[in-house]
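1. Just to be clear, the model below is a prediction. Sequence and coordinates:
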Amino acid sequence: MGLLASPPPPVFPSSPCRRSGKATLQKHFHPVATGKSCKWGKANRTAICRAAEIHGSEQIKGREQLRRGTVSPRLPVPDHIPRPPYDGTDRLPEVNPDRQMHDRESIVRMRAACELAARVLQYAGTLVKPSVTTDEIDRAVHQMIIDAGAYPSPLGYGGFPKSVCTSVNECICHGIPDSRALRDGDIINIDVTVYLNGYHGDTSRTYFCGEVDEPAKQLVKVTEECMLRGISACKHGASFKTIGERIR
């Protein structure tokens, strides 16, 4: 569950936990600021960007400030795997403003995409250990997705260079996997999205790496509770506003 909510190309990122799967025809990866790095496409996110800069400039108690590592080259996807429309371009796809109506077949396809995303996420969570790099998690996720005949949705979306989003500690959301090794006490949000049979299955969760401090545990606990309360408001005829108010 990200703290931001709009497009432009992703930069850095982290967000606390979102466990349930969801299916969408399109998904936006949000730009984020970490430390001095700050890139935004909308003026109304200036305040959040500034807050991220201030937060990134302060050393978290008992933990070294997060620093980016080396990003390895993009991993290949076999030719036989169907691609989403944005593959091969760094442009963000247009959002369809029309309400989407789904039949029984499309719902079955959605469920298949979400089920695969959930399995991949569960597997990725088992890899969270001190000394493991987020790049290693990306490679494992990439391989599991293509082995299932699906495409890793983040790859190439708006220029995103990796197959999964890994957001560590103060990183806001949609972090880019790199050579930084996880450390005891880190928290990491892993955001998995797969493209299967024309649909994106999307899910994420925040994991503890080793022994984390109480504020981190509380952050994840409360965020998960907010997510579950938001889900409980989802029903036929409910407005997005109602869901947001329940979370708030």
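-> Yep, it's here.
2. CA atoms for contacts and neighbours, from now on please.
-> Noted.
3. if you take the average position of this structure, which residue is closest to it?
-> Nearest residue to the geometric centre of the chain (Cα atoms, centre = their mean): residue 191, 3.2 Å.
4. Have a look at the chain and report its longest helix.
-> helix 104-126 (DSSP state H).
5. now the residue nearest to the centre of the chain, what's its secondary structure?
-> Using DSSP: H, G, I helix; E, B strand; the rest coil, the secondary structure recorded for residue 191 is strand.
6. Could you give the number of residues near the closest residue to residue 188 other than its chain neighbours?
-> Spatially, and ignoring its direct neighbours in sequence, residue 188 is nearest to residue 168 (4.4 Å; Cα to Cα, 6 or more residues apart in numbering). Using other Cα atoms under 10 Å as the criterion, residue 168 is surrounded by 28 other residues.
7. you'd agree residue 168 is up against residue 174?
-> No - using Cα atoms under 8 Å, residue 168 and residue 174 do not qualify as a contacting pair, with a distance of 9.6 Å.
8. In terms of helix, strand or coil, where does residue 223 fall?
-> helix.
9. Relative to residue 247, how far out is it?
-> 9 Å (Cα to Cα, to the nearest Å).
10. Ok, residue 101 next?
-> From residue 101 over to residue 247 the distance is 26 Å, taken as Cα to Cα.
11. ok, now residue 79?
-> Distance, residue 79 to residue 247, using Cα to Cα: 42 Å.
12. Of those two, which one has the most company?
-> Taking other Cα under 10 Å, residue 79 and residue 247 do not tie; residue 247 has more neighbours (17 against 7).
13. Residue 227 is in contact with the more buried one, correct?
-> Yes - counting by Cα under 8 Å, residue 247 does reach residue 227; the two are 6.6 Å apart.
14. Assign a three-state SS to residue 91, would you?
-> coil.
15. Next, count neighbours for the closest residue to it other than its chain neighbours.
-> Nearest residue to residue 91, sequence neighbours excluded (Cα to Cα, 6+ apart): residue 158, at 5.2 Å. For residue 158, the neighbour count with other Cα under 10 Å is 22.
16. How about residue 49?
-> By other Cα under 10 Å, the residues close to residue 49 number 22.
17. repeat for residue 96
-> With neighbours defined by other Cα under 10 Å, the count for residue 96 comes to 9.
18. As a check, name the ranges of all helices in this protein.
-> Here the chain has its helices, by DSSP H, at 46-57, 104-126, 134-147, 214-232, 240-247.
19. which of the ones you listed sits most buried?
-> Sort the helices of the chain by mean neighbour count, taking mean count of other Cα atoms under 10 Å, and helix 134-147 sits at the top with a mean of 20.
20. Which elements pack onto it?
-> With contacts taken as 3 or more Cα pairs under 8 Å, 6 or more residues apart in numbering; DSSP states H and E, helix 134-147 sits against helix 104-126, strand 151-152.
21. Any chance of these in CSV with distance to residue 234 as columns?
-> Converted to CSV, these look like this (distance: least, Cα to Cα, whole Å):
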stretch, distance to residue 234
helix 104-126, 17
strand 151-152, 27
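22. Residue 59: which of the ones you listed is closest?
-> helix 104-126 (26.5 Å; Cα to Cα).
23. ok, and what's touching the closest one?
-> For helix 104-126, the surrounding residues in contact (Cα atoms under 8 Å, 6 or more residues apart in numbering) are 20-24, 137, 140-141, 144-145, 190-205, 207.
24. Got another one to weigh against that:
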Amino acid sequence: MAKLDPMPKDRNGHLIPGAQTALRNVPPGIPRPEYVGKSAPRPFTGSDVYSPEAVERIRRAGRIAADAIALVGENVRPGITTDELDEIGHRYLVENNAYPSTLGYRGFSKSLCSSVNEVVCHGIPDNTVLEDGDIVNIDITAFVDGVHGDSNRTFVAGEPTEDVRLLVERTEESLRRGIKAVAPGRQVNVIGRAIESYAKRFGYGVIRDFTGHGVGEAFHSGLIIPHYDSAPQYDTVMEVGMVFTIEPMLTLGTHEWDMWEDNWTVTTKDKSMTAQFEHTLVVTERGADILTLPSTGMAA
């Protein structure tokens, strides 16, 4: 069997933009978010605190997103392209009458984000072929019944190096610790404190400029959830019924980053490997209730 071309990469083995396929079709009967067909969403003027009924709608959207991620993850393997993964996720969403929230958001052209190796976030699916040892973050948001549910997970293609395997495991653990810090009456910056205090044990970089966010009626409401310590400016007090994401991004090197000319793809400045995990959750009287668990009930 002929060896698959691992391009697009540069002479140093670092990713470069690949070729994209045409926009995927969404059946006309599936409701679109208001921003589709526009350059940007309208400003959000609602609240990040939701009624129990609205929370259940977000949970339904979140479960569809989580199930789509799980299905895509089952197909992560050496030899598959990120565009093929996008097609799998897209098909699952539309078959479940959900709109892929990223498709058409501020010009984003695909139904999920696929961030490979040194790509921190917002990678655009294309003809990049996954190789043995690569990692890929799959970020999917589903829009159903007027609300968004947002989640992501990092998967491994083949056998990773030991330091990369540990990075992935520990990034998921950092998400768990961030979720455990959630409680009504606390400022949101305690979440970042919990995440970075764990990550710095291992010398990992913690991305600062891309954060968790309010989500629900808006894809991004304006509420910011930091993942790093020393963020006193983010002093919003958590309330029962508040909905937002936590999505730490840890690296084997620097927290500094570059952006490709597509104005989406973010990579570590030193090209070190990076992993991310994300859940949408609601603040409860006892802490947090995760709204993006898959149908199997498997927790992060």
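-> Sure, I can see it. Since this is a predicted model, take the numbers as computed values, not measurements.
25. Any idea what the TM-score is?
-> Once superposed, chain against chain, the TM-score is 0.72 (TM-score structural alignment, normalised by the length of structure 1); 188 aligned residues with a Cα RMSD of 1.7 Å.
26. picking that back up, to residue 52 of structure 1, which of the helices and strands packed on helix 134-147 of structure 1 lies closest?
-> The nearest among these, by Cα to Cα, is helix 104-126 at 26.2 Å.
27. Provide the aligned range in structure 2 for the closest one.
-> Using TM-score structural alignment, the residues of structure 2 aligned to helix 104-126 of structure 1 are 52-74.
28. got the contact list for residue 78 of structure 2?
-> Applying Cα under 8 Å, 6+ apart, the residues near residue 78 of structure 2 are 129-132, 134, 157-158.
29. Out of those residues, which end up buried?
-> With burial judged by 16 or more other Cα atoms under 10 Å, the buried subset of the contacts of residue 78 of structure 2 is 129-131, 134, 157.
30. I'd like those residues as a markdown table, with distance to residue 245 of structure 2 appended.
-> Listed next are these as a markdown table, based on distance: Cα to Cα, whole Å:
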| residue | distance to residue 245 of structure 2 |
| --- | --- |
| 129 | 29 |
| 130 | 28 |
| 131 | 30 |
| 134 | 26 |
| 157 | 26 |
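31. and which of the residues you listed is nearest residue 75 of structure 2?
-> Nearest member of those to residue 75 of structure 2, counting by Cα to Cα, is residue 157, at 9.2 Å.
32. ok, the closest one touching residue 129?
-> No - using Cα under 8 Å, residue 157 of structure 2 makes no contact with residue 129, being 10.5 Å away.
33. Distance-wise, check the aligned partner of residue 180 of structure 1 in structure 2 relative to residue 15 of structure 2.
-> By TM-score structural alignment, residue 180 of structure 1 lines up with residue 128 in structure 2. Per Cα to Cα, residue 128 of structure 2 is found 8 Å from residue 15 of structure 2.
34. Who has more neighbours out of these two?
-> Per other Cα under 10 Å, whichever of residue 128 of structure 2 and residue 15 has more neighbours is residue 128, with 25 against 19.
35. Tell me how far the more buried one lies from residue 92 of structure 2.
-> Distance, residue 128 of structure 2 to residue 92 of structure 2, using Cα to Cα: 21 Å.
36. ok, now residue 225 of structure 2?
-> Residue 225 of structure 2 sits 29 Å away from residue 92 of structure 2, going by Cα to Cα.
37. And residue 182 of structure 2, by the same measure?
-> According to Cα to Cα, residue 182 of structure 2 and residue 92 of structure 2 sit 31 Å apart.
38. Over to residue 37 of structure 2?
-> Using Cα to Cα, which is the criterion applied here, residue 37 of structure 2 is 22 Å from residue 92 of structure 2.
39. next one: residue 78 of structure 2
-> Relative to residue 92 of structure 2, residue 78 of structure 2 is positioned 22 Å away (Cα to Cα).
40. still on that earlier bit, which position in structure 2 aligns with the residue nearest to residue 188 of structure 1?
-> Aligned counterpart of residue 168 of structure 1 in structure 2: residue 116 (TM-score structural alignment).
41. Would you confirm that its match contacts residue 133?
-> No - at 10.7 Å, residue 116 of structure 2 does not count as touching residue 133 under the criterion of Cα under 8 Å.
42. Stretch 25-40 of structure 2 corresponds to what range in structure 1?
-> With TM-score structural alignment applied, stretch 25-40 of structure 2 matches the range 76-91 in structure 1.
43. Contacts for that stretch next, please.
-> Stretch 76-91 of structure 1 has contacts (Cα under 8 Å, 6+ apart) with 92-93, 146, 149-151, 153, 156-159, 195-198.
44. Check these for burial and list the buried ones.
-> Listed as buried from the contacts of stretch 76-91 of structure 1 are 92-93, 146, 149-151, 153, 156-159, 195-198; burial here means 16+ other Cα under 10 Å.
45. Which pair of those residues spans the longest distance?
-> Spatially, the most separated pair among these is 92 and 149, at 23.6 Å (Cα to Cα).
46. With residue 160 of structure 1 as the reference, measure out to the residue nearest to residue 188 of structure 1.
-> Taking Cα to Cα as the measure, residue 168 of structure 1 falls 17 Å from residue 160 of structure 1.
47. do the same with residue 241 of structure 1
-> Separation of residue 241 of structure 1 from residue 160 of structure 1 (Cα to Cα): 30 Å.
48. cool, residue 200 of structure 1 as well?
-> As judged by Cα to Cα, residue 200 of structure 1 and residue 160 of structure 1 stand 16 Å apart.
49. Look at the two and report which has more neighbours.
-> More neighbours surround residue 200 than the other of residue 200 of structure 1 and residue 160, with 28 against 21 (other Cα under 10 Å).
50. residue in structure 2 matching that one?
-> Using TM-score structural alignment, the equivalent of residue 200 of structure 1 in structure 2 is residue 148.
51. Residue 240 of structure 1 now?
-> Per TM-score structural alignment, residue 240 of structure 1 is aligned with residue 188.
52. Surely its match is in contact with residue 225?
-> Yes - contact criterion Cα under 8 Å: residue 188 of structure 2 and residue 225 qualify, at 6.1 Å.
53. Residue 69 of structure 1 and residue 181 of structure 1, how far apart?
-> The span separating residue 69 of structure 1 from residue 181 of structure 1 equals 9 Å under the rule Cα to Cα.
54. Please apply the same query to residue 124 of structure 1.
-> 15 Å.
55. cool, and residue 130 of structure 1?
-> With distances taken as Cα to Cα, residue 130 of structure 1 is found 7 Å from residue 181 of structure 1.
56. cool, residue 149 of structure 1 as well?
-> Relative to residue 181 of structure 1, residue 149 of structure 1 is positioned 29 Å away (Cα to Cα).
57. Same question for residue 216 of structure 1.
-> Taking Cα to Cα as the measure, residue 216 of structure 1 falls 19 Å from residue 181 of structure 1.
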